[in-house]
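Trainee: structure of the sequence below:
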Amino acid sequence: MSEFIVFDLEFTSWPGSLEQDWSAPGQLREIVQIGALRLNDDCSVVEEYEALVRPLANPRLSPYFTDLTGITQEDVDQRGRAPAEALGDFLGFCRGLPVLSYGNDMVVLGENVGWARARGDEVKNGFLSATFLNIRPWLNFIVPETADANVGRLWEVLNLPKPAAGREHSALFDCYSFTAALKHLHAMGHWLPTGFL
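Mentor: Below is the predicted model of the structure:
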């Protein structure tokens, strides 16, 4: 039985940062939360992964980010892990498996690994032991009404039951929304791009 990972990231943001592609001075896409699910080939959850990460360039979360995600400064201060530690642990969770995102989260992951290594921090595990793929274009092609939906709203757009407790823009909830969409598409006879799994 094959297994694969779906993952989602929440990263530092400010009003207008998405529209400006984080181009304002000092606005880096520093990961604050990682969520992931290891799934088997029928999209049943085998294992969960979740971590809070302490941003270093912008250690104070913006009110915009907190309103969007529900993650508070206290959450990060008390439970946040050092970036290199959290990134290495997550890459270890992915080791040897296909890893799917709904969007280019692997780019943000790569940025954060690069910054950690530039600081001289060791990031255990690497990208080469997993295969990352953004399947948003495929999913949007199969179900065009999802084109404007973020990952945390896929379940709503597809008129599916709420997949888990929580809310959109919480990385683990977004993974459950993503999984619900994949399971729905599988039931409709659509499966992931040939050769990926």
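
Trainee: use CA for all of it now, contacts and neighbours both
Mentor: Noted.

Trainee: who does the lengthiest helix in the chain touch, helix- and strand-wise?
Mentor: If you go by DSSP state H, the chain has its longest helix at helix 171-187. Packing contacts for helix 171-187, counted by 3 or more Cα pairs under 8 Å, 6 or more residues apart in numbering; DSSP states H and E, involve strand 3-11, strand 31-40, strand 45-52, helix 154-157.

Trainee: let me see the contact set for residue 148.
Mentor: Listed by Cα atoms under 8 Å, 6 or more residues apart in numbering, residue 148 has no contact partners.

Trainee: helix, strand or coil: sort out the residue of the chain most remote from its centre for me.
Mentor: Relative to the centre of the chain, the most outlying C-alpha is that of residue 189, 25.4 Å out, by Cα atoms, centre = their mean. Three-state call for residue 189 (DSSP: H, G, I helix; E, B strand; the rest coil): coil.

Trainee: measure it to residue 160 for me?
Mentor: Between residue 189 and residue 160 the distance, using Cα to Cα, to the nearest Å, works out to 17 Å.

Trainee: swap in residue 172?
Mentor: In terms of Cα to Cα, residue 172 sits 17 Å off from residue 160.

Trainee: can you tell me which of the helices and strands packed on helix 171-187 is most buried?
Mentor: strand 3-11 (a mean of 25; mean count of other Cα atoms under 10 Å).

Trainee: counting contacts, what elements does that one pack onto?
Mentor: Using 3+ Cα pairs under 8 Å, 6+ apart, strand 3-11 sits against strand 31-40, strand 98-101, helix 171-187.

Trainee: show me the contacts for residue 190.
Mentor: No contacts exist for residue 190 under Cα under 8 Å, 6+ apart.

Trainee: swap that for residue 197, sorry
Mentor: 2, 3, 4, 98.

Trainee: which two among those residues are spaced furthest apart?
Mentor: Distance extremes for the contacts of residue 197: the farthest pair is 2 and 98 at 9.6 Å, using Cα to Cα.

Trainee: compare these two (neighbour count), which wins?
Mentor: Neighbours per residue, other Cα atoms under 10 Å: of residue 2 and residue 98, the larger number sits with residue 98, 19 against 10.

Trainee: following up with a second sequence; could you model it the same way so I can compare the two?
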Amino acid sequence: MSTLVVFDLEFTTWPDALEQDWSAPGQFREIVQIGALRLRSDLSVVEEYEALVRPVMNPRLSPYFTELTGIGQEAVDRDGLPPAEALGEFLSFCEGQSVLSYGNDMVVLGENVGWARARGETVKSGFLEVGFVNVRPWLNAVAPATATVNVGRLWQVLGLPKPGAGGEHSALFDCHSFAAALRHLRGAGALGGAEEALFQGYRQAMAYR
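Mentor: Next up, the predicted model:
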């Protein structure tokens, strides 16, 4: 059965960090939450993945981050996985598939893998068996109303039913919003030939390695 993965990350942030590209001293984009969905060829959900991650360089979450995401310090301290463990689990979940993001979350993922390895930690799975694709430029082009919104609001600007409990800036909810947008565009005929490319892109890319 052909499947692909959509994913979203929540990572440490502070007031104005986005506008300043996390350039202030001590500001690192450490992953705190990972959400992912495995989708069938009709874009229905096969499996979910969700994990909290304990940041290392900034172990205390900023009040700004907690207000934005609803993720509190107590939950991360209690349920958060060590970064290398969470990253390995997620990359294993994605192995051998095309993996779609709404933005360049794969860059943040790569930063976190690099930091874990620099600390001497072992990330059990790697990037070579995963085909990452940022589909935001394409999605914004075929649905211009989405151009100014984050992934957690895609369902809203497209006039779709809310795709489950929770809200934006919760990684798994954002994935469901993303998947709902893809299903909507598929139903409207916007995917066209791109749909096959999404499912086959990883295998085609690997054939040229």
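
Trainee: circling back: strand 3-11 and the longest helix of structure 1, what's the angle between them?
Mentor: 140 degrees (axes from the mean of the first three to the mean of the last three Cα atoms, to 10 degrees).

Trainee: by how much does helix 171-187 of structure 1 deviate from structure 2 on average?
Mentor: Following superposition, helix 171-187 of structure 1 is found to deviate from structure 2 by 0.2 Å on average (mean Cα distance after the TM-score superposition for structure 1).

Trainee: quick one, that helix and strand 31-40 angle?
Mentor: Going by the same axes, to 10 degrees, helix 171-187 of structure 1 makes 30 degrees with strand 31-40.

Trainee: what does helix 171-187 of structure 1 contact?
Mentor: Contacts of helix 171-187 of structure 1 (Cα under 8 Å, 6+ apart): 6-10, 33-37, 42-43, 49-50, 102, 151-155, 158, 160, 162-168, 191.

Trainee: and for stretch 129-137 of structure 2?
Mentor: Against stretch 129-137 of structure 2 from outside (Cα under 8 Å, 6+ apart): 91, 94-104, 106, 201-202, 205.

Trainee: quick one: that stretch aligns where in structure 1?
Mentor: The alignment of stretch 129-137 of structure 2 onto structure 1 (TM-score structural alignment) spans residues 129-137.

Trainee: rewinding a little: and the contacts of stretch 129-137 of structure 2, which of them are buried?
Mentor: 91, 94-102, 106, 201-202 (16 or more other Cα atoms under 10 Å).

Trainee: list just the nearest of those to residue 20 of structure 2.
Mentor: residue 106 (19.5 Å).

Trainee: nearest to residue 14 of structure 1, of the helices and strands packed on strand 3-11 of structure 1?
Mentor: The nearest among those, by Cα to Cα, is strand 31-40 at 13.4 Å.

Trainee: neighbouring contacts of the closest one?
Mentor: Against strand 31-40 of structure 1 from outside (Cα under 8 Å, 6+ apart): 1-12, 45-55, 76, 80, 83, 90, 108-109, 112, 170-176.

Trainee: let's see 7 Å
Mentor: Applying Cα atoms under 7 Å, 6 or more residues apart in numbering, the contact partners of strand 31-40 of structure 1 are 1-12, 45-55, 171-172, 175.

Trainee: if I look at the nearest residue to residue 127 of structure 2 once chain neighbours are set aside, how far off is residue 130 of structure 2?
Mentor: For residue 127 of structure 2, ignoring the flanking residues on the chain, the nearest one in space by Cα to Cα, 6 or more residues apart in numbering is residue 91 at 7.2 Å. Plainly put, residue 91 of structure 2 is 8 Å away from residue 130 of structure 2 if you go by Cα to Cα.

Trainee: same check, this time on residue 172 of structure 2
Mentor: 20 Å.

Trainee: cool, and residue 190 of structure 2?
Mentor: 25 Å.

Trainee: now swap in residue 178 of structure 2 and tell me
Mentor: 19 Å.

Trainee: between the two, which one's more packed in?
Mentor: residue 178 (26 against 21).

Trainee: re earlier: quick one, which of residue 172 and residue 160 of structure 1 is more surrounded?
Mentor: A side-by-side neighbour count of residue 172 of structure 1 and residue 160, using other Cα under 10 Å, places residue 172 first with 29 against 13.

Trainee: please say which position in structure 2 that one maps to.
Mentor: So, by TM-score structural alignment, residue 172 of structure 1 is matched to residue 172.

Trainee: residue 23 of structure 1 should be in a helix, yeah?
Mentor: No - Residue 23 of structure 1 sits outside any helix when classified using three-state DSSP, being coil.

Trainee: which bit of structure 1 covers stretch 29-48 of structure 2?
Mentor: Using TM-score structural alignment, stretch 29-48 of structure 2 pairs with 29-48 in structure 1.

Trainee: how far out from the middle of the chain is the matching stretch?
Mentor: Between the centre of stretch 29-48 of structure 1 and the centre of its chain there are 8 Å (Cα atoms, centre = their mean, to the nearest Å).

Trainee: that one: end-to-end distance?
Mentor: 24 Å.

Trainee: could I get the contacting residues of the alignment partner in structure 2 of residue 99 of structure 1?
Mentor: When structure 2 is aligned by TM-score structural alignment, residue 99 of structure 1 is paired with residue 99. Residue 99 of structure 2 is in contact with 4, 5, 6, 130, 131, 132, 133, counting by Cα under 7 Å, 6+ apart.
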